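Engineer: how would this look folded up:
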Amino acid sequence: MTAHESTETLGNAAANGAQDGAGGESEVLLTTDADGVRTLTFNRPKAYNSLTVELKERLLTALREAAEDDSVRAVVLTGAGKAFCAGQDLKEHVATLRSGTENPLATVAEHYNPIVTALVDLPKPVIAAVNGSAAGAGAALAYACDLRIASSSATFAMAFAGVGLGPDSGASWTLQRLVGAGRAVELMMLGRKVDSEEALRLGLVGEVVPDDELAARSHAVATRLAAGPTRAYAKIKSTVARAAECSLAEALAAEAAAQTELGGTADHREAVEAFVEKRRPQFTGK
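Structural biologist: The predicted structure follows:
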């Protein structure tokens, strides 16, 4: 699949909506590969891509597969139709709650926590292409990605308090790192909707583009990252995460260890040789 085909497929899914994945009518998660980029598309547009057990399990598997696949050097996460992800599918949640046979919130430990861990620990760049509403766990999944590019119609909402719950899916950890603790608490308690321009001002996203340019722009950024030093990106992710929780001395030690490891990579040697030869480096991710 060419880059044009990949962005065209993603754009059509976002603009027109694929079949709703409910009831087994189609895949609840679409996967496309192009230019070293794997695009994962939530595919329940009629349900605003809300998260069922099936979709959560498929997403977790897909993230783990992307982490292990050497041909995948960047990941884009997006949604089909008019929403990125509305969070937990409340119809499924209510049905489980009413049945009384199991704890509906067991999904936090069984699904949401492993998904967020897989996103944060994925040793490759992950971009959230937020094409519409991102609410509750849906917003939290976007916050767990490394980069966020939003369409002009995108919105974000921490909807947990509105259903009598606290944050999950790592939102207590990720959101305050993006906007600060005070603002994070405000957004969680009030649960108000944040539009794309405010999201840009607050630092929730790094870029806002017109709706019809989101697919192409996200793929372009992902393609650039996919052609870069993948192992260095993995160390950037891990050292920044560690530095947020440790002392300066520990952060310095982690940086030194990372540099020692990266100094022995083929990509580092290639970059140095390219600099000396005054040419652009050709990174292989190794």
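
Engineer: C-alpha from now on. contacts and neighbour counts both.
Structural biologist: Noted.

Engineer: Leaving out sequence neighbours, find the closest residue to residue 181.
Structural biologist: residue 175 (7.9 Å; CA to CA, 6 or more residues apart in numbering).

Engineer: tell me what the helix or strand hosting that neighbour is packed against?
Structural biologist: Residue 175 belongs to helix 171-179 when elements are defined using DSSP states H and E. Applying 3 or more CA pairs under 8 Å, 6 or more residues apart in numbering; DSSP states H and E, one finds that helix 171-179 contacts helix 137-144, helix 181-190.

Engineer: which helices and strands does the shortest one pack with?
Structural biologist: Under the contact criterion of 3+ CA pairs under 8 Å, 6+ apart, the helices and strands touching helix 137-144 comprise strand 83-85, helix 113-121, helix 171-179.

Engineer: how does it look with 10 Å?
Structural biologist: Helix 137-144 is packed against strand 74-79, strand 83-85, helix 113-121, strand 126-130, strand 133-135, strand 155-157, helix 171-179, with contacts defined by 3 or more CA pairs under 10 Å, 6 or more residues apart in numbering; DSSP states H and E.

Engineer: centre of the chain versus that helix, how much separation?
Structural biologist: 7 Å (CA atoms, centre = their mean, to the nearest Å).

Engineer: compare with the first, here's sequence two:
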Amino acid sequence: MSEENALLVEHVGKVAKITLNRPDRMNAVTPDMFDDLRDILAGIDTSKTRAVVITGAGRAFCAGADISGRSFSGGKPGDASRRSLEDHYNPAMLALMSADIPVITAVNGAAAGIGATLALSGDLIVAGKSAYFLQAFVNIGLVPDGGGTWILPKVMGLPRAMEAMLLGERLPAEDAFAMGAINRCVDDDKVIEEAMALAERLASGPTVAIGQIRKLARNAQGTSLADAMQAEAEAQQIAGNSQDFMIGAQAFATKTKAEFKGK
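Structural biologist: Just a heads-up that it's a prediction; the model follows:
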């Protein structure tokens, strides 16, 4: 378990708002925090919670992994880093990617290291105009982790992703928006408002289908067309058997507004 209140969870209607809450450390994360994030995601009751917003408290989204005071117990630092990733960070990122409901990230200030990877993992990404993304691993002789080498090329294309990872320079939110890597770039004081509005919109939608869409889209780039179509057929079976499809079809036929249940 991480330090007390390092992660805050607030339920707003059908939306779970998860806040990284170490503002004095610019929300630098620890392995325990990612264990808690994994547990929070695993414990979500999708009949009640139908979208997630992840943000950071204070002036930053997340400054990356907190390496202050880290002890390697006489071992090699690289060995300890591998264990930390395999046992803590990677399982949480996989849990995030495989969630059955949409995830919106609300990025305020710095999103660096694994914080940038986390921020860019949202299905929809909202950032303030002063926010920036930074993969600074190369500046200290390390490689991006937590899925960074998989996520960045998908959200910004290989050339820009290589630039971000090899040069280790800040990518301002406005530039990220211009290249299509994020969905919204808004005034800093509007980030949470915009993210929550998107989350509430998705949470009121057919979240069985939305959950299938997010998984299909994330997996499709690594598969053949035939495999992607087979996955679509299987997902369509799940969506087509949902209560939401029956509601949507009836609303379409009667030209009324669908009131989806997320079931």
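
Engineer: Mean neighbour count, the helices and strands packed on helix 137-144 of structure 1: which tops it?
Structural biologist: The highest mean neighbour count among those, using mean count of other CA atoms under 10 Å, belongs to strand 83-85: a mean of 32.

Engineer: how much does that strand stray from structure 2?
Structural biologist: Averaged over the aligned pairs, strand 83-85 of structure 1 sits 0.2 Å from structure 2 after superposition, using mean CA distance after the TM-score superposition for structure 1.

Engineer: Look up the counterpart of that strand in structure 2, residue range please.
Structural biologist: On structure 2, the counterpart of strand 83-85 of structure 1 by TM-score structural alignment is residues 60-62.

Engineer: In structure 2, what residue corresponds to residue 248 of structure 1?
Structural biologist: Checking TM-score structural alignment: residue 248 of structure 1 goes with residue 225.

Engineer: mind listing what the equivalent of residue 53 of structure 1 over in structure 2 touches?
Structural biologist: Residue pairing (TM-score structural alignment): residue 53 of structure 1 is matched to residue 31 of structure 2. Residues near residue 31 of structure 2 by CA atoms under 10 Å, 6 or more residues apart in numbering: 1-2, 37, 65-66, 84-85, 87-90, 92.

Engineer: What subset of these is buried?
Structural biologist: 37, 65, 85, 88-90, 92 (16 or more other CA atoms under 10 Å).

Engineer: which residues of structure 2 fall in strands?
Structural biologist: With DSSP state E as the definition, structure 2 shows strands at residue ranges 7-12, 15-20, 51-56, 60-62, 103-107, 110-112, 124-128, 132-134, 171-172, 184-186.

Engineer: now these in CSV, with distance to residue 74 of structure 2?
Structural biologist: Conversion of the strands of structure 2 to CSV gives the following (distance: least, CA to CA, whole Å):
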stretch, distance to residue 74 of structure 2
strand 7-12, 30
strand 15-20, 31
strand 51-56, 33
strand 60-62, 29
strand 103-107, 37
strand 110-112, 28
strand 124-128, 40
strand 132-134, 30
strand 171-172, 36
strand 184-186, 45
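
Engineer: how about those strands, which one is nearest residue 258 of structure 2?
Structural biologist: Closest to residue 258 of structure 2 of the strands of structure 2 is strand 51-56 (CA to CA; 18.1 Å).

Engineer: just so I know, which of the helices and strands packed on helix 171-179 of structure 1 lies nearest residue 232 of structure 1?
Structural biologist: Of all these, helix 137-144 comes closest under CA to CA, at 19.0 Å.

Engineer: coming back round to it: report the contact partners of the counterpart of the residue nearest to residue 181 of structure 1 in structure 2.
Structural biologist: In structure 2, residue 175 of structure 1 lines up with residue 152, judged by TM-score structural alignment. Neighbour list for residue 152 of structure 2: 116-117, 120-121, 135, 144, 158, 160-162, 164-165, 181 [criterion: CA under 10 Å, 6+ apart].

Engineer: now the closest residue to residue 271 of structure 1 other than its chain neighbours: how far from residue 36 of structure 1?
Structural biologist: Spatially, and ignoring its direct neighbours in sequence, residue 271 of structure 1 is nearest to residue 281 (5.2 Å; CA to CA, 6+ apart). The span separating residue 281 of structure 1 from residue 36 of structure 1 equals 17 Å under the rule CA to CA, to the nearest Å.

Engineer: Same question for residue 55 of structure 1.
Structural biologist: From residue 55 of structure 1 to residue 36 of structure 1 the distance is 24 Å (CA to CA).

Engineer: And for residue 220 of structure 1?
Structural biologist: Residue 220 of structure 1 is 11 Å from residue 36 of structure 1, by CA to CA.

Engineer: any residues in contact with both of the two?
Structural biologist: If you check residue 220 of structure 1 and residue 36 against CA under 10 Å, 6+ apart, the residues they both contact are 3, 226.

Engineer: These two: which has the busier surroundings?
Structural biologist: residue 36 (19 against 16; other CA atoms under 10 Å).

Engineer: Average offset of the lengthiest helix in structure 2 relative to structure 1?
Structural biologist: For structure 2, the longest helix by residue count, based on DSSP state H, is helix 225-240. Here the mean offset of helix 225-240 of structure 2 against structure 1 after fitting is 1.6 Å, by mean CA distance after the TM-score superposition for structure 1.

Engineer: Quick one: list the elements packing against that helix.
Structural biologist: helix 207-220, helix 243-254.

Engineer: what's the most buried one of the ones you listed?
Structural biologist: It is helix 207-220: most buried of those by mean count of other CA under 10 Å, with a mean of 19.

Engineer: and that helix, what other elements does it pack with?
Structural biologist: For helix 207-220 of structure 2, the elements it packs on are helix 90-97, helix 225-240, helix 243-254, judged by 3+ CA pairs under 10 Å, 6+ apart.
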